[in-house]
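# give me a model of this one.
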Amino acid sequence: MKTRSIQNKSKSNFVNMGPIRLRQPLPSFAINNVDPFILLHHYGPYEINAKSNPFDLGPHPHRGFEPITFLIQGEQLHRDSLGNESIVKSGDVQWTTAGNGIVHAEGPTKEFVKKGGLLEGIQLWLNLPASHKMMEPNYQHVKNEDFAAVTSQDLKTSLKIISGTYKGVKGKIETQTGVQTIWGNSLEGSEYFIEIPKKHDVLIYLIKGSVFVNEVEHLREEGDRMFTFKQDGEGINIKATADSEYLVLSGVPLKEKVVSHGPFVMNSQQEIQQAIQDYQKGKMGYLAE
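Predicted coordinates for the structure are as follows:
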């Protein structure tokens, strides 16, 4: 099968988000977005204990997109203005559809802070089309054990299907647009070809390990950690040179103007101003500290 050509490469450099230091491969100097994906943060691993809790995000609003968390290790509490409260654990995915507005908070649970441990995750922002930006908000939390996976014949590669359908396996997350999200693990020496829907733009992000993509380009922790691809092939070939973990994210491009400001992602500056006013007036709901 023909592999897709690599379009862009990105490192995963550290940035400061307020008091939090984390990796940001998207957007970067090289890549503004991979439509419909507009931001990817890789936070941690942070050492969490009673004296150190660097990732505790108090109540804050969102509108116009879907903030998504892939929790790699640790434990964190989600609360939102819809009344949802859930404990997200290692391997779980939480998928918030902000729609016309939601206020949420997240951080390590009190029990996790007390016992201590490492917290690490991926925060992904997925754009909503203009027709869905003012829809009613929604929250989905799927536990690690409830996801189905596609496994290679040699059992060395396992692809957990989060959303979309791959090899007949349907992800548990219901999406607003055509999006396929795969959370992959490959043992050293494994090789696997991941098929990508023809009309999707796609990226691969390396969480840990080392892999060759299409046999020639290297993703590794101390180098390029994210590749994007052209729409000129049927998929991407992954060969692991160490035990590796990665995300393969693809979706139908929206091809709409994006105007973002802080926690809001809309289609015009006027809509951003309206979002700010609506939040200040309490139209996105409330959440106690």
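
# can we go C-alpha only for contacts and neighbour counts from here?
OK.

# how many residues are close by the nearest residue to residue 213 once chain neighbours are set aside?
Ranked by Cα to Cα, 6 or more residues apart in numbering and with sequence neighbours excluded, the top spatial neighbour of residue 213 is residue 238, at 4.9 Å. Residues near residue 238, counting by other Cα atoms under 10 Å, number 22.

# point to the residue nearest the middle of the protein.
residue 124 (2.9 Å; Cα atoms, centre = their mean).

# and it, how far from residue 43?
For residue 124, the distance to residue 43 (Cα to Cα, to the nearest Å) stands at 11 Å.

# do residue 278 as well
Distance, residue 278 to residue 43, by Cα to Cα: 30 Å.

# got it, and residue 121?
Distance from residue 121 to residue 43, by Cα to Cα: 5 Å.

# another sequence for comparison is provided below:
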Amino acid sequence: MIEMVIDARRKDLGGFEVGRVLPFHARRMVGPFIFLDQMGPAEFAPGSEAINVRPHPHIGLSTLTYLFEGEIMHRDNTGATQAIRPGEVNWMTAGKGVVHSERTDPLKKTQGGPMHGMQAWIALPDEAEEADPAFYHHGEDGQPAYDNNGMFARLVAGEAYGAKAAVQTSSPLFYVHWELAEGLRTAPPPGKSFVGSGGYTERALYVAKGEIEVGDRLFHAGQMVVLEPNAEPTVKALQPSSVMVLGGEPVGPRIIWWNFVHSRQERIDQAKADWKAGRMTLPSEDDLEFIPLPDVPSTPEPAPDPVVNYP
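Predicted coordinates:
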């Protein structure tokens, strides 16, 4: 039933912790999801730096930011400026290249407050890797939701349980937020045990808070449970729990280096050269600083722990 368990690697980034889940040395991707971070949970003191991610580039992927608590201001060189709050979705498609920043609004910095959320990167399929960059924001009403008898479920992106989220994806995937009361039982979207059977080829559960039981095994906050393709498990919450359920169809091998994802090494090398030479435009409302290209070697294999896009 369970193919693998991945423990998030916690990283202290100067008063703010993230948990790196994907990529993992033994599991690079789940469906098209090639990167998954849990941001926080954290409580920022009034006047602290909070989130302060300087402009940086991406190619070959879409980023998906989703918050449980807090607020982040997004700016990019498509002209988008958009705050994201809990239950909303910021979806940015990098394609052939985009530059963006993520920061805490100055007023919010003076007030302090909580921060807890998820950031995912979705690798684009071959035909979309060089798409024009774009940004989309969807409020809570853009995600189908269910709330009854101790279970809250929101379809953040993709298709699952007969519903479809507002954000337009480039390949088959699903991304669901569960809030489960103690003792509640539920199940992930179905798997695909053989071609033509319906369901999804790759699926995983990430416990952001609480503790769950899958089969006869217990899993706690900070653990990802990668399911076997033909598994149809029942999930039971052993305490109030927040769980992200995700997966989809593989898009093929991908190289990941720093913030760049692509199927071809030469395209990664070109993106590195473009960023170093200043050929990628900074956001017009955030163009006074940027994150420089890291001084680390490129490799034909995806790095097991890419550079984090945080201060």
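
# alignment lookup: the residue nearest to the centre of structure 1 to structure 2.
Under the alignment (TM-score structural alignment), residue 124 of structure 1 pairs with residue 120 of structure 2.

# quick one: residue 269 of structure 2 is in a helix?
Yes. Assessed by DSSP: H, G, I helix; E, B strand; the rest coil, residue 269 of structure 2 belongs to a helix.

# any idea how far it lies from residue 276 of structure 2?
Taken as Cα to Cα, the span from residue 269 of structure 2 to residue 276 of structure 2 is 11 Å.

# mind listing what the match of residue 124 of structure 1 touches?
The neighbourhood of residue 120 of structure 2, defined by Cα atoms under 8 Å, 6 or more residues apart in numbering, consists of 33, 34, 35, 36, 37, 63, 64, 65.

# now residue 47 of structure 2
Residues in contact with residue 47 of structure 2 (Cα under 8 Å, 6+ apart) are 109, 110, 111, 112.

# give me the buried subset of those residues.
Among the contacts of residue 47 of structure 2, those scoring as buried are 109, 110, 112 (criterion: 16 or more other Cα atoms under 10 Å).

# mind checking which of those land in helices?
The members of these that map onto helices under DSSP state H are 109, 110.

# on that earlier part again, need the counterpart of the residue nearest to residue 213 of structure 1 in structure 2.
Correspondence of residue 238 of structure 1 to structure 2, assessed by TM-score structural alignment: residue 235.

# can you tell me what residue 57 of structure 1 aligns to in structure 2?
Counting by TM-score structural alignment, residue 57 of structure 1 corresponds to residue 53 in structure 2.

# please apply the same query to residue 160 of structure 1.
Matched to structure 2 by TM-score structural alignment, residue 160 of structure 1 sits across from residue 154.

# and the nearest residue to its match once chain neighbours are set aside, how far is that from residue 188 of structure 2?
Closest residue to residue 154 of structure 2 apart from its sequence neighbours, by Cα to Cα, 6+ apart: residue 145 at 4.3 Å. Distance of residue 145 of structure 2 to residue 188 of structure 2, computed by Cα to Cα: 15 Å.

# what do you get for residue 241 of structure 2?
From residue 241 of structure 2 across to residue 188 of structure 2, the span is 15 Å (Cα to Cα).

# equivalent analysis for residue 25 of structure 2, please.
Residue 25 of structure 2 is 25 Å from residue 188 of structure 2, by Cα to Cα.

# okay, residue 241 and residue 188 of structure 2: which has more neighbours?
A side-by-side neighbour count of residue 241 of structure 2 and residue 188, using other Cα under 10 Å, places residue 241 first with 22 against 19.

# I'd say that one and residue 184 touch.
No. Look at residue 241 of structure 2 against residue 184 with Cα atoms under 8 Å: they stay out of range, at 9.8 Å.

# do you have the helices of structure 1 handy? List them.
Counting by DSSP H, structure 1 has helices at residues 110-115, 269-280.

# for those, which one sits closest to residue 227 of structure 1?
Closest approach to residue 227 of structure 1 among those (Cα to Cα): helix 269-280, 30.5 Å.

# list the buried ones in that closest one?
For helix 269-280 of structure 1, by 16+ other Cα under 10 Å, it's 271, 272, 275, 276, 279.

# now stretch 73-86 of structure 2
In stretch 73-86 of structure 2, counting by 16+ other Cα under 10 Å, buried: 73-78, 80-86.
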